[in-house]
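A.B. asks: Make a model of this:
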Amino acid sequence: MSLTQLLECVDKVDKWKLMHREEMPSWVNNQSNLVLIGDACHPMLPYLAQGANSSIEDGAVLGLLLLPSNFTAKSQLPQILQLFQQLRKARGEAIARETFKQRKDFHMRDGQERDARDKIFEEWIGRSEELEISGKEFPSRWTCPVVQPWLYGYDAVKEVEGAVGQGR
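C.D. replies: The predicted structure is shown next:
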């Protein structure tokens, strides 16, 4: 079937807007017995493909904090939820903010700013480690040697063990 034939079958097209909302002051309710995770508290634009991953990170951290070795009494719930927020809020919101940078760098109009971005891409081809040292910012966070380890190198177990070990 040709693409034209396929498109002739379409009766209606809806516009799907990419929406975002401001950061929340807290992910934990006032009674400290409910916490929001994932898209409920840090929705992100799809430019880094990290929405689901960030939600999994949230779930891993919360699950580890609620293990019997860390959570032994109902009275600890407020403290556990606050610790979860302390461990996850800044990172989740930082990733969401990073998606705006990726969107900007990937959707530039013709002009000087896009030409400058393209020059950076050309300079970085095959030389990323050398240019990282020079401090240049790379417009593709997926392959940026500064952003990539932070984005993809998160270790929920290490994060929780460090926090619990320090008695935060």
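
A.B. asks: Please count neighbours and contacts with C-alpha atoms only from this point.
C.D. replies: Noted.

A.B. asks: From residue 123, how far out is residue 166?
C.D. replies: 43 Å (C-alpha to C-alpha, to the nearest Å).

A.B. asks: More neighbours: the two, which one.
C.D. replies: More neighbours surround residue 123 than the other of residue 166 and residue 123, with 13 against 8 (other C-alpha atoms under 10 Å).

A.B. asks: all helices for the protein, in order.
C.D. replies: Assigned by DSSP state H, the chain shows helices spanning 3-8, 51-65, 77-106, 112-124, 128-134, 147-152, 156-166.

A.B. asks: Could you check the second one and say which residues are buried?
C.D. replies: By neighbour count, with 16 or more other C-alpha atoms under 10 Å as the criterion, the buried positions of helix 51-65 are 51, 54-55, 57-62, 64-65.

A.B. asks: quick one more, to check against the first:
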Amino acid sequence: MPRIVSGTAKGTTIKVPKSARPTPDMVREAIFSRLEHRGYLDNTDVLDVYAGSGAFGLEAASRGARTVTAVDANREAVSTIKANAKKTGLDVLVVNQKAEAFLGTIGRSYDLIFLDPPYDMAEEALANAIAKAAPLLVHDGLLLVERDKHSPEPTWPSSLVKDDEKTWGDTVIWSALGAEYARSLDS
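C.D. replies: Below you'll find the model as predicted:
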């Protein structure tokens, strides 16, 4: 069973709905070590889209995120995320809505957005979700996309620039920054 790797809920095991494919603990640990090193966790607003078990968002909350919103359209996943949040004692806003609809209507910004869609999601649908998520990033925010390592790199809208790509086992994580912020780092 997956567990929260670090922070206030360290070691707490969490349930996974049948419909989900959770990010392995080892991969989450590597991602979060990098995020902490870059200052993307403490006192930040995090959006976990296609949340499944909520492991990513719960890990962020356990490690000091200010707010965490977990979005999933599957009712079993939503129930599981709520149960996992209760078990860990972490405050997570859980939204039962299709990701694309949520991303198209939300009126706030996030420091960190994690998109972990089903691996069989069409590339065009993923590009659409990324395009809808991009405007929700704060100026120096970071967007992460998890896919199967055999998947092609996502299509980034012009408002985002690929920042990094890391592969762990069968999982690849791409990160992107706002294009304007990325340009400011280069100068």
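
A.B. asks: TM-score for these two?
C.D. replies: Remark: TM-score between the superposed chains equals 0.28 [TM-score structural alignment, normalised by the length of structure 1]; 81 aligned residues with a C-alpha RMSD of 5.5 Å.

A.B. asks: which among the buried residues of helix 51-65 of structure 1 gets closest to residue 83 of structure 1?
C.D. replies: residue 65 (8.4 Å; C-alpha to C-alpha).

A.B. asks: Could you double-check that that closest one sits in contact with residue 84?
C.D. replies: Yes. At 7.4 Å, residue 65 of structure 1 counts as touching residue 84 under the criterion of C-alpha atoms under 8 Å.

A.B. asks: need the next SSE after the longest strand along structure 2, C-terminal direction.
C.D. replies: Assignment by DSSP state E gives strand 137-148 as the longest strand of structure 2. Helices and strands here follow DSSP states H and E; after strand 137-148 of structure 2, the next one along the chain is strand 160-168.

A.B. asks: same for that following strand, what does it pack against?
C.D. replies: Counting contacts by 3 or more C-alpha pairs under 8 Å, 6 or more residues apart in numbering; DSSP states H and E, strand 160-168 of structure 2 is packed against strand 171-178, helix 179-186.

A.B. asks: Is it possible to get JSON lines of these that adds mean neighbour count and distance to residue 58 of structure 2?
C.D. replies: Shown next, in JSON lines, are those (neighbours: other C-alpha atoms under 10 Å; distance: least, C-alpha to C-alpha, whole Å):
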{"stretch": "strand 171-178", "mean neighbour count": "20", "distance to residue 58 of structure 2": "18"}
{"stretch": "helix 179-186", "mean neighbour count": "12", "distance to residue 58 of structure 2": "27"}
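
A.B. asks: Take those and write them to TSV, including distance to residue 72 of structure 2.
C.D. replies: TSV is the format used below for these (distance: least, C-alpha to C-alpha, whole Å):
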stretch	distance to residue 72 of structure 2
strand 171-178	20
helix 179-186	28
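
A.B. asks: Ok, which of these comes nearest residue 147 of structure 2?
C.D. replies: Relative to residue 147 of structure 2, the nearest member of these by C-alpha to C-alpha is strand 171-178, separated by 5.5 Å.

A.B. asks: what's next to the closest one, contact-wise?
C.D. replies: With contact meaning C-alpha atoms under 8 Å, 6 or more residues apart in numbering, strand 171-178 of structure 2 is reached by 27, 134, 137, 139-149, 153, 159-167.

A.B. asks: before we move on, the earlier item: which parts of the longest strand of structure 2 are buried?
C.D. replies: For strand 137-148 of structure 2, burial by neighbour count (16+ other C-alpha under 10 Å) applies to 137-148.
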